[in-house]
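[1] prediction below, plus the sequence it came from.
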Amino acid sequence: MSDDDCVFCAIVAGTAPASVVYEDEIALAFVDLRQAVSGHVLIVPRVHVPDIYALDEATAAHLMRLAVRIAKALAADGRPDGLSLWQSNGAAAMQEVPHVHLHVHPRRHGDGLLDVYPSGLPVPVAREALQALAQRIAERLSAH
């Protein structure tokens, strides 16, 4: 997908409508069109970045700082029972727009959203397998 075909790039450029809650030189935050629970906000970088793997750490930090500020504003406005913050990459994670974005989503008890673990999951994993996984990830972290 090119930047020209990206709905979030169109919102950033001002050629597609959005209800903006915040903007600066790095990011834009706007109310999601789909409000399963009132207050769902999306945060996007102004530059087209397809997913978290292509996101630089400075922009990532800026997006997260903004997410915290928006979460606090939502808490003050609507006093939700909780809040979910999520970011998805690729079809398997149900990323719908290939422009990295954070969802800041107020939650209400019984809202039915984000049933993360289907019934019966997750199954506990042996400590040795967890340690091997941690070691592999740590090694890859030191390589980057």
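    Received, thanks. Numbering: from 1, shown residues only.
[2] drop to CA atoms for contacts and neighbour counts, all remaining ones
    Fine.
[3] state the three-state secondary structure for the residue located most distally from the centre of the chain.
    Relative to the C-alpha centroid of the chain, counting by Cα atoms, centre = their mean, Glu128 is the outermost residue, at 31.4 Å. Secondary structure of Glu128, reduced to three states by DSSP: H, G, I helix; E, B strand; the rest coil: helix.
[4] quick one: it from Ala134, how far?
    When distances are taken as Cα to Cα, to the nearest Å, Glu128 and Ala134 turn out to be 10 Å apart.
[5] kindly report the same for Pro80.
    35 Å.
[6] and here's the other structure:
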Amino acid sequence: MSYDDQNIFAKILRGEIPSIKVYEDDRVLAFMDIMPQADGHTLVIPKASAVTLLDLDPAEAAYTIQIVQKIARAIEKAFDAKGIVLMQLSGAAAGQTVPHVHFHLIPSSIHQMRTHAAQMGDQVAITQHAEKIKAALAEID
């Protein structure tokens, strides 16, 4: 499948659509999921144009997973999480809803999560969760 540069994550990366950012560098962006499956649900995306994990350059995949780990540590600290679900849905058949490779970090038990991409979250609460994660990131850097 070829990359569609009009997907919502590509638009977020270009600043055409707002997001509640947690972390950004020249290769990766982490931001809050606006349809969270649990409080603190964060998405980590590479800036490289890739639809699925299998399309992502191995060096970009390796770098992205390092940032996934960094954000997971901050989420764990910010929410005193006892577990974090890491999800990467690769392809529509696997449940991928945005055609840009991305990683879900969800501080929760797999048995307590809300349904994927089912309901818009409270944007004020999501913003507050982002601030907690950013504060925790500052402490672990």
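    Received, thanks. Being a predicted model, the structure only gives us computed values, none of them experimental.
[7] any idea which residue sits dead centre in structure 2?
    Leu43 (0.6 Å).
[8] which strand or helix spans it?
    Leu43 of structure 2 belongs to strand 42-46 when assigned by DSSP states H and E.
[9] helices and strands around that strand, which ones?
    Counting contacts by 3 or more Cα pairs under 8 Å, 6 or more residues apart in numbering; DSSP states H and E, strand 42-46 of structure 2 is packed against strand 28-32, helix 58-79, strand 103-106.
[10] how does it look with 10 Å?
    Strand 42-46 of structure 2 sits against helix 8-13, strand 21-24, strand 28-32, helix 58-79, strand 85-87, strand 103-106, helix 123-140, with contacts defined as 3 or more Cα pairs under 10 Å, 6 or more residues apart in numbering; DSSP states H and E.
[11] the fourth one - contacts with which helices or strands?
    Here helix 58-79 of structure 2 is seen to pack against strand 21-24, strand 28-32, strand 42-46, strand 85-87, strand 103-106, helix 123-140 when contacts are counted using 3+ Cα pairs under 10 Å, 6+ apart.
[12] can you give me the angle it makes with helix 123-140?
    Per axes from the mean of the first three to the mean of the last three Cα atoms, to 10 degrees, the angle that helix 58-79 of structure 2 makes with helix 123-140 is 100 degrees.
[13] so helix 58-79 of structure 2 aligns onto which residues of structure 1?
    Counterpart in structure 1 of helix 58-79 of structure 2, with TM-score structural alignment as the criterion, is residues 57-78.
[14] of the helices and strands packed on strand 42-46 of structure 2, flag the one that's most buried.
    Between those, the one whose residues have the most neighbours on average, counting mean count of other Cα atoms under 10 Å, is strand 103-106 (a mean of 24).
[15] gap between that one and the chain center?
    Centroid displacement of strand 103-106 of structure 2 relative to its chain, using Cα atoms, centre = their mean, to the nearest Å, is 5 Å.
[16] what is the burial count for Leu53 of structure 2?
    17 (other Cα atoms under 10 Å).
[17] pretty sure it contacts Gly91?
    Yes. Under the criterion of Cα atoms under 10 Å, Leu53 of structure 2 makes contact with Gly91 at 8.8 Å.
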